[in-house]
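okay, here's the prediction I keep looking at, along with the sequence it came from:
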Amino acid sequence: MPFTPAFFQVRLGFAPLPAPLLRALEGIEAECSVDRASILRLRFRLKRNFIGDLDPPITDIFRPNLPVSVAVAAGLPIPEVLLNGYVREVRQSGAGAREGTTAEVVALDATATIMNLIQQPMPHPNLDPATIASIIFGRYAIRPFPVPTAPTRTVLDTTTMQRATDARMLREMARALSYECYLQPDPVTGLDIGHFHPPMTSLPQQGVLSVDFGTATNLHDFTTGYDGLAATSTISVGVDPSTGVPLPAPAMASVQPPEGLEPTLFRTIPPPITRPTARDAANPAELFRQNQAIVDRSSRSLTASGRVDAIKYGRVLRPGLPVLVRGAGRAMSGKWYVSAVSHSISTAAWTQSFQASRNAVGLTGTEIFVDPLGMV
């Protein structure tokens, strides 16, 4: 893809950043993730004004829970929103005229701010987790994207009692289902979408990253790791509440499609087996689902991190979607699932650093290392 100009846009309270703040802005860091709250950091250089005060007055402007968003564009006329956050903290360092004074504004997404403020009991009668998640996201005008689960309990006459904050309730339900729960802006409207679903590892890749590929190289500092003994099977015994009969709940392999030729769990001989204890499952079906969640998570024992040349890649690398990597050798090339992306933005550069994982080693032979958007 040819080099294309990039620019960024910061919005404060749904309006563009005022000119004095934009001149004082030194850099932006945005960390987007599928397993924790996304974080936005704005760094400003402060100066002394004619009355001896620091200017611009960062603490007076960036008040708690003030909406802040950052968007970037690479060769496209419409910027794509990276993160919608709410101000949580303002840090200030430096006091001398020689060293100068800097201020850092820290904003987090709604799950760590406005969705995590009020704690009160809330009943959810006869509702499954996906519906509860949709209701919670709807309270904050967040468009939900839930995936329903097969019921393991009788829904009728069952009341789920919420005793934690909305954000903590969502995290607890996602942990029990081995779901991902995170917020991500819509690329067109820029409004947050509330994700509550299993990892979308089987979706088409969002792009192609190239290591040591001549002029096509857009991935630098690519590091991989493989914990060969992390993947494990699980087996537990639960008691049927209606008959009192003990029933085994074995989970021997991951149900997620393998992202390579050799699944990690099948490479270890003999395969490890874990016997989880102290589970809170109401029946063997829930126990099996919890055991399966352990297997699915442990099978993703291949990890990777790297730094993407954002200008050559030409767009935003999104967590929660797969990406293809080529040029890293037969064992480590192929499909990777992106779990976190960190953006570093200034007036001179824009880089994207990412973390990813996969549950298999090697190429399957079905990978198509063609990036349609890379030709735009």
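Looks like it came in fine. Residues are numbered from 1 along each chain as shown.

CA only for contacts and neighbour counts going forward, please
OK.

burial of residue 362, as a residue count?
17 (other C-alpha atoms under 10 Å).

verify the stated contact: it with residue 264.
No. Checked against C-alpha atoms under 8 Å, the pair residue 362 and residue 264 is beyond contact range at 10.4 Å.

which parts of stretch 10-23 are buried?
Taking 16 or more other C-alpha atoms under 10 Å as the neighbour-count basis, stretch 10-23 is seen to contain the buried residues 10, 12, 17, 21.

for it, measure first residue to last.
The first and final residues of stretch 10-23 sit 12 Å from each other (C-alpha to C-alpha, to the nearest Å).

contact partners of that stretch?
The set of residues that contact stretch 10-23 without belonging to it, under C-alpha atoms under 8 Å, 6 or more residues apart in numbering, is 9, 44, 56, 66, 67, 68, 69, 70, 71.

if we use 10 Å, what do you get?
Outside stretch 10-23, the residues that touch it by C-alpha atoms under 10 Å, 6 or more residues apart in numbering are 9, 25, 28, 42, 44-46, 55-58, 61-62, 65-72, 81, 84-87.

next up, a second structure to put side by side with the first:
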Amino acid sequence: MPEKAFQLRCGGAPAVDLHPDVEFVEVDDSVDGSFFTVRLRLTAGPDGEWSHLSDERLTPFAPFGVDLGFTGGGGPAGAVGGLLGGGAPGPEPLAEGYVVGATVRLTGRDAHLDVFGQDPWAVLGQEEKAVAWPDLADSDIAKQILEAAGFEADITPTAPLREAAGTTVVQRGTDAALLRAIARRNGFEVRFVAGKGPARCRFGPPALGGSPQPDLAVRFGAAGNLRSFEATLDGRLPLAVRAEQVAPETRGTAVAEAALPAQRLTGRTTLADLAGGALARAVRPLRAPGTLLLTATPTADPSELSRQAQAARDEAAWLVDAVGEINSDAYGHVLRAGRTVLVKGAGSLHSGLYYVTRVVHRMRPTGEYLQRFEARRNAVGLDGTEAFGGGAPGLPLPGL
């Protein structure tokens, strides 16, 4: 059985001197951002000072990283550079960002320091601005913001290019708020992905393609690796989106409609297939059952109105939310947010492809490794393309 391992990094350098005092390491990684907590034991010196409290590496906005995962060896837990086990290839980068604060707790029996950190969203949310962004597409705005902040990025181009004579994007808030807003209206995610080197930002649609991560299996006998799995299907979601606005130049009404999801489906049956007929019989729709009227960002370009309507339709298509807890000893891999995974053993309706949106990792030096995850689907059932039994751990996202 591979050994579990963690590695702390301060300013890009291994911080092995901190490892003996680690009680646990936790990384909350999601498509919306990642946070981490490191709990360190404190000891009092003869001068009455506590260890770690004056460590400059643990002060706010000091660079900090967390690697976590498995080694290739199966030897007893030991100290090779402060890690558990001694094999290769070792843990993988899971969080890359900055210390943002700490909590000291002193009791009669215990003394510890909880160090809190966040990915680069921490620095992008520190300054509110009023800035105009003329003659740019949303992807160009994202590229300029990220490059000005010193980050490398994988940018999926967007259209249209907004000419100042028609529409100009005006930022009134932080860079973080603007990046999230322009990503949302394009149906994109904007997230920082830890890797070998500085975290890079991905501005693009959900990564639903490529090879899934190793399978998750529930109630699957000796091959099972899930302690629990729960899937919730919500039928009260929009089945179509309609956007209307007054065109700035012609004063006429511009209309955009999106009836079907445009992104890859994770199964065979969408909510419209599952419940559209029953809903149409139960209500008297004005146009179509389950229609969402969208208040879109004003624009002089009809294609942008269509893009916003489609983005809202794609978001509304996620009809299943799943949560689960992994038996990490049986799984033997690090599940990553922002990638797909196949679930088996949940029946023909709920087995299949899921998009992982959040994973909370917690590891102790004793070797205990907990992984709790959240995932979702925009269609249920099996579509016949599932290749169960495969999986590609550790593959980077496209472009990263």
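Noted; the coordinates are in hand. All figures in this text were calculated on a predicted structure; none of them were measured in a lab.

and the TM-score between them?
Between these two chains, after superposing, the TM-score reads 0.89 (TM-score structural alignment, normalised by the length of structure 1); 364 aligned residues with a C-alpha RMSD of 2.3 Å.

picking that back up, got the buried residues of stretch 10-23 of structure 1 as CSV, with distance to residue 204 of structure 1 and secondary structure columns?
CSV is the format used below for the buried residues of stretch 10-23 of structure 1 (distance: C-alpha to C-alpha, whole Å; DSSP: H, G, I helix; E, B strand; the rest coil):
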residue, distance to residue 204 of structure 1, secondary structure
10, 30, strand
12, 34, strand
17, 36, coil
21, 40, helix
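
which SSE is the counterpart of residue 61 of structure 2 in structure 1 in?
In the superposition onto structure 1, residue 61 of structure 2 corresponds to residue 65 when matched by TM-score structural alignment. Assessed by DSSP states H and E, residue 65 of structure 1 sits outside every helix and strand.

which one of the buried residues of stretch 10-23 of structure 1 is nearest residue 305 of structure 1?
Using C-alpha to C-alpha, residue 10 comes nearest to residue 305 of structure 1 of the buried residues of stretch 10-23 of structure 1, at 27.1 Å.

how near is the closest one to residue 176 of structure 1?
When residue 10 of structure 1 is compared with residue 176 of structure 1 (using C-alpha to C-alpha), they lie 37 Å apart.

out of the buried residues of stretch 10-23 of structure 1, flag the one nearest to residue 109 of structure 1.
Top of the list for closeness to residue 109 of structure 1, among the buried residues of stretch 10-23 of structure 1 and by C-alpha to C-alpha, is residue 12 at 14.1 Å.

distance of that closest one from residue 222 of structure 1?
From residue 12 of structure 1 to residue 222 of structure 1 the distance is 35 Å (C-alpha to C-alpha).

how about the helices in structure 2?
Using DSSP state H, the helices assigned to structure 2 run over residues 121-124, 138-148, 175-185, 271-282, 302-316, 328-331, 347-350.

count of residues packed around the equivalent of residue 118 of structure 2 over in structure 1?
With TM-score structural alignment as the criterion, residue 118 of structure 2 lines up with residue 108 in structure 1. One way to gauge burial is a neighbour count; for residue 108 of structure 1, by other C-alpha under 10 Å, it gives 26.

cool, residue 232 of structure 2 as well?
Should you count by other C-alpha under 10 Å, residue 232 of structure 2 turns out to have 12 residues around it.

same deal with residue 122 of structure 1?
Counted by other C-alpha under 10 Å, the residues lying close to residue 122 of structure 1 total 13.

I'd say residue 326 of structure 1 and residue 371 touch.
No. At 11.7 Å, residue 326 of structure 1 does not count as touching residue 371 under the criterion of C-alpha atoms under 10 Å.

if you count surrounding residues, which of those two has more?
Between residue 326 of structure 1 and residue 371, counted using other C-alpha under 10 Å, residue 326 has the larger neighbour count: 20 against 16.

who's in contact with the more buried one?
Per C-alpha under 10 Å, 6+ apart, neighbours of residue 326 of structure 1: 208-213, 217, 219, 332-335, 367, 369.

to which residue of structure 2 is it aligned?
Across the two structures, residue 326 of structure 1 finds its equivalent in residue 344 of structure 2, going by TM-score structural alignment.

all strands of the stretch 151-300 of structure 1, in order?
According to DSSP state E, counting those that start in this stretch, the stretch 151-300 of structure 1 carries its strands in the segments 159-162, 180-185, 192-197, 208-210, 219-226, 233-239, 246-251, 262-263, 273-274.
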